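S.K.: Sharing a model that was predicted from the sequence below.
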Amino acid sequence: MRLQLHTNPGEIQPFLTDESSSTGSAEGISFPESEAEIWEALQFCRQHGAPITVQGARTGITGGAVPYGGQVINLSRCSRALGMAWDEPKQRFLLTVQPGMLFSQVQKGLAEKEFNTEGWSAESLRAYRRFCAGGRWYFPADITETSASIGGMVSTNASGAKSYLYGPMRSHVAGLRVLLADGRSVSLQRGEQFAHDGAFSLRLEDGSFIKGRLPSYRMPRVKNASGYYITPDMDLLDLFIGAEGTLGIVTEITIALAPLPALSWGILTFFEDSAHALLYVQALKRLEGKQKPAAIEYFDRACLEMIHREQVETHAHQGLPLLPAAEAVYTEFHHASQTDMDACVEKTANMLEKIGANLVDTWLAITPQDLEKLIGFRHAVPESINRVIAERKRDYPNITKLGTDMAVPDEKLEWVLGLYSGSIHAFGLEGLKFGHIGDNHLHVNILPRSTQEYDQGKALFLDWARQIIAAGGTVSAEHGIGKLKTAQLLAMYGQQAVAEMRLLKRCFDPLGLLNPGNMFAWEGGA
């Protein structure tokens, strides 16, 4: 094996965990830098019957990158841009990258119009020159964790605050190149290969086919990152997006770029109670076309109290004014012209006036500098939560932050807010609700003050999952299932659906080598 395989426990140890804080085990790890080296590592694992865990930046929080024995293929050194193209029919640029390239690296390269073009084709270089000579473009997929890898974003169909307008990662993937467990490969472009009435015949690069039937379950009609993405006549490219590395190893990703919005502005509005905040959110959701928000984010009173407390006691968040004791909704808008922006500002002010919001205390950001401050507020909440948990772990080392990732249909939003608030109060727990309320997708964080509260919080999450599933929701809207939520996926879809997922995996990975334990419990094979 020309690719170096590291077997020293000291070299392996740092790669046995991810942001979930769970820890696994592995016999070896390799760091390929090209598809040829990924293929080499894959063949070694296949010859030795070794389970494979594929890793990117390990920023996931459901344990998807934590190995269950066998070998780790870490793609962090597959981090180059491979080429660019101009998509004439859709009037957009396409950028092809390796899976280990970070989201932040892509955005930086686009902003500075600077990529390492070594090895690019003549066609790519022509497109790159056109890109450099024209206006500003960016990658509109939005995630909070900018150190995530593009491959990891594909793996979980990642999303974030501005996915309300721009959609999840799936919306921006124009093509993939994938290595299958047996070493065969497939290059997929969106719009080329489809399933038909639940059956598929995927043509591979060597002319052979993989044939099978798609699972028969129906996905909930909500923002969803639970299980395989399945529709009867689906584009087969979408099988690999959100599959958590269980069907193949993605070696190249072609992403669609978009023109950078000419104007962006944000508004942070405070409300006395959740009822008025919900009225505003419902009004925002009725906005369409040029006035549709890019992001609608909610923060409950406990979030603002925590930030205020840190402002007073530790002098943190000095870039922000003192926060009132209230609930808050952050909204961001993107526009192509000043006329569109002015009309939207006026429309939003009228909406708030009708609801009875306090416009005097509203924070409006129309300059890039002020907008950064509001975005800083949005990021301050999870940062403060992490600080609180780190402090409490000194007394209770086994506790962690407990956070939900569930979403519900539109008509269940008010109900689920009541469910969360009532349960937290009934158990006497410290909890905060915040996140992507535009998609009915809130993150509820329980901050346990003891081992007993930690156990209570975990039990509460299972009860919430049961009720939200019954209400037509999902157990994971953006983080994926990984290895930590397999029981919740089973509860959501049932035994038959999970059995069908296993059959689908077996079509692509008969030996069950790829990312065992992700999505469904590992049973020594697929």
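M.R.: Cool, got the structure.
S.K.: drop to CA atoms for contacts and neighbour counts, all remaining ones
M.R.: OK.
S.K.: how close does the residue nearest to residue 224 when sequence neighbours are not counted get to residue 442?
M.R.: Spatial nearest neighbour of residue 224, chain neighbours left out: residue 477 (4.1 Å); criterion: C-alpha to C-alpha, 6 or more residues apart in numbering. Applying C-alpha to C-alpha, to the nearest Å, the value for residue 477 to residue 442 is 9 Å.
S.K.: buried sites along stretch 474-490?
M.R.: Neighbour counts over stretch 474-490 (16 or more other C-alpha atoms under 10 Å) mark 474-486, 488-490 as buried.
S.K.: next one: stretch 137-145
M.R.: Of the residues in stretch 137-145, 137, 138, 139, 140, 141, 142, 143 count as buried by neighbour count, 16+ other C-alpha under 10 Å.
S.K.: before we move on, what about stretch 454-461?
M.R.: Neighbour counts over stretch 454-461 (16+ other C-alpha under 10 Å) mark 454, 457, 460, 461 as buried.
S.K.: closest to residue 247 among those?
M.R.: Compare each of the buried residues of stretch 454-461 with residue 247 using C-alpha to C-alpha and the shortest gap goes to residue 461, at 29.2 Å.
S.K.: Follow the chain on from the helix or strand hosting the closest one and name the next helix or strand.
M.R.: With the criterion set as DSSP states H and E, the secondary-structure element containing residue 461 is helix 451-470. Using DSSP H and E, the next helix or strand after helix 451-470 towards the C-terminus is helix 486-493.
S.K.: Mind listing residues that contact that following helix?
M.R.: 217, 226-227, 462, 465-466, 469, 474-475, 481, 498, 518-521 (C-alpha atoms under 8 Å, 6 or more residues apart in numbering).
S.K.: between the next helix or strand after that helix and helix 486-493, how many degrees?
M.R.: Using DSSP H and E, the helix or strand that follows helix 486-493 in sequence is helix 495-508. Taking axes from the mean of the first three to the mean of the last three C-alpha atoms, to 10 degrees, one finds helix 495-508 and helix 486-493 inclined to each other by 110 degrees.
S.K.: and the comparison structure, right after this:
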Amino acid sequence: MYEIQAKAASLVNLSQVRCITGFDAIRAAYPDYLTDESRLTATFFDYLFFPKNEGELAAALRDLNERRIPVTIAGARTGLVGGSVPPAGALISLELFNQIEAIRFDPHLDEWQVSAQAGVSLLELEKFLASRQIPGLDNAPESVQAELARFKLDPADYFYPPDPTETTASLGGTVATNASGARTYRYGPTRAWIRGIRVFLANGEYLDIPRGKYFASPSGIFTIFSATGKSCSFNIPAYSLPSTKNAAGFFTAPQMDLIDLFIGSEGVLGAITRMEVALLERQNKIAMIQFLDSDDQAMQLTQALRSDSRLALDYLEFYSENTLQLLRDLQNKPGFPAGIPPIPPDARSALFFEMDYDPDADELVLGALEETISSCGADLANSWAATDEREMDSFKRLRHLVPETINSIIAERKRQYPGIHKLGTDLAVPDQFLPEMWDFYKSKCEAGHFEWVAFGHIGNNHIHVNILPRDMQELKSGLELFENFARRAVELGGSVSAEHGIGKLKQKFFHLMYTPAQIEQMRAVKHAVDPNGILNSGVLL
């Protein structure tokens, strides 16, 4: 079925919606809403809305659409590309859409699914799965309460596989950006775990889109009927997506599921207000940090681990030689994670990974791991291992300490150069080009005499190369180099944004990846769904 019927939300008077009017008032009382984690800052917009339900959201959207006022949708504002920073017009915050609404078991998919509003954070979802308590369900239908009671009796532990680094991120934001993280290596990005969404269009009407119901026609068409009987039809884009982790541009595929058009579209097609997410049963794990002789050996071992069918790693992360040195410099300073032994002085690189582990049955798995590591000239004895949550969390804390340290270094340099900022890649390439892309990164950074480190999702060929400019001239040179990095990734069939999206800050890279004709295909979809072009102006397109 390629036709879908939009629905009208309950009528609410616009005067009921909490709204702060005037930029001076917004800036004085709500300065946090002028920016997000990208540190891009709004210079002017007129309205800040805080709808507390879908009727109020619909009222605000209808009014703004009729007046053709640009509107930016914001969640937790944890994005790194300025997507929730308004260039003008209005900002609508969905932070009050913060209710976990239900949990149900789907017998056809043999999985538990959580229904939640867009403002629920990843951390709040995690807390619910641990406590199995949902505040505010006293008046919920009996069927909802019965399913919750059934979930409480299930002896297994469950988790939500997507794991973007920032646990305060809202579910709605992660769906809008198809967010990913370390565990994307095994479980895929957010898209793979979304079973349904509700999305509000620019005119205030909404679509309920379950996965598996609405598919593009054989000729690539979707049709949306409005609540008043009008229809709009559009063709899905005809380009091919890279065969790697990717968060740049609209998803497209022959006879694709409509839900996937909205997931990852960065809010330019609609505001996602609720979603159904799938859970997975938690298994015992072992986390390891394998120390190595060189970054080249890390590339070799990455390829060996990926090709060994006996090993099922949840994630596969990388510490370059200069990243390990950065961590060594921190070891005797306050804030270094407790319980972490000294990093071996002769370690010149490392891989950090996690996999299923049953101590009573996994001798064969550990034997396979040792064999694979030895085949690359490394020694399993030169590793750290953790099986309890406390130790595993300290390993993850070590990983997160890297970007935190980089940010603190840059913050100090801003005292002398206020306009300076770090430069970090978000590129990914197909598996076979990992060594080539790494050589390109390393040779160019060394030739430019930059201060730099590299870490991140090597399992997906998605290494975060971070340059720490020491002055404004190095910032300028680094920006030029990063454009060369993006060009090279595209030449190798990769993505200019593997996980952060395009937002407002990566437009130049976006145009390296897509031709003008392909971008025009995306614009045609946008125009069909949002003919006045009000939603998330300046984002992606």
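M.R.: That came through, no problem. The model shown is predicted, which means the values in this text are computed figures rather than measured ones.
S.K.: TM-score them against each other, please.
M.R.: Comparing the chains after superposition, counting by TM-score structural alignment, normalised by the length of structure 1, produces a TM-score of 0.95; 517 aligned residues with a C-alpha RMSD of 1.6 Å.
S.K.: tell me, the longest helix belonging to structure 2 lands on which residues of structure 1?
M.R.: For structure 2, the helix that runs over the most residues, judged by DSSP state H, is helix 389-413. The alignment of helix 389-413 of structure 2 onto structure 1 (TM-score structural alignment) covers residues 368-392.
S.K.: Sort out which residues of the matching stretch are buried, please.
M.R.: Going by 16+ other C-alpha under 10 Å, stretch 368-392 of structure 1 has these buried residues: 371, 373-374, 377-378, 380-381, 384-385, 388-390, 392.
S.K.: and the residue most central in space within structure 1, what helix or strand is that in?
M.R.: Relative to the mean C-alpha position of structure 1, the nearest C-alpha, by C-alpha atoms, centre = their mean, is the one of residue 158, at 2.3 Å. Secondary structure here is read from DSSP H and E; on that basis residue 158 of structure 1 sits in neither a helix nor a strand.
S.K.: Tell me, how many residues neighbour residue 430 of structure 1?
M.R.: Residue 430 of structure 1 is flanked by 15 other residues according to other C-alpha atoms under 10 Å.
S.K.: still on that earlier bit, ok, the buried residues of stretch 454-461 of structure 1 vs residue 47 of structure 1, which is closest?
M.R.: residue 461 (41.6 Å).
S.K.: returning to what we had before: matching residues in structure 2 for the helix holding residue 461 of structure 1?
M.R.: Using TM-score structural alignment, the match for helix 451-470 of structure 1 in structure 2 runs over residues 472-491.
S.K.: now the buried residues of stretch 454-461 of structure 1 in CSV, with distance to residue 254 of structure 1?
M.R.: Output for the buried residues of stretch 454-461 of structure 1, formatted as CSV (distance: C-alpha to C-alpha, whole Å):
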residue, distance to residue 254 of structure 1
454, 42
457, 41
460, 41
461, 37
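S.K.: tell me which residues in stretch 49-57 of structure 1 are buried?
M.R.: Judged by neighbour count (16+ other C-alpha under 10 Å), stretch 49-57 of structure 1 contains these buried residues: 50, 51, 52, 53, 54, 55, 56, 57.
S.K.: Which residue numbers in structure 2 does that stretch align to?
M.R.: Residues 68-76 of structure 2 are where stretch 49-57 of structure 1 aligns, with TM-score structural alignment as the criterion.
S.K.: which residues are contacting that stretch?
M.R.: Outside stretch 68-76 of structure 2, the residues touching it (C-alpha under 8 Å, 6+ apart) are 64, 84-86, 88-95, 118-119, 121, 168-170, 172-173, 267, 271, 532-537.
S.K.: Can you measure across that stretch, start residue to end residue?
M.R.: One end of stretch 68-76 of structure 2 to the other measures 25 Å (C-alpha to C-alpha).
S.K.: can you check stretch 382-401 of structure 1 too?
M.R.: Taking C-alpha to C-alpha, the span from the opening residue of stretch 382-401 of structure 1 to its closing residue is 10 Å.
S.K.: returning to that earlier point: quick one: residues contacting the residue nearest to residue 224 of structure 1.
M.R.: By C-alpha under 8 Å, 6+ apart, residue 477 of structure 1 lies in contact with 222, 223, 224, 225, 226, 405, 406, 407, 441.
S.K.: hmm, try it at 7 Å
M.R.: 223, 224, 225, 226, 405, 406, 407, 441 (C-alpha atoms under 7 Å, 6 or more residues apart in numbering).
S.K.: And the strands in the stretch 201-350 of structure 1?
M.R.: In the stretch 201-350 of structure 1, the strands defined using DSSP state E, counting those that start in this stretch lie at 209-213, 249-256, 258-259, 263-271, 295-299, 327-335.
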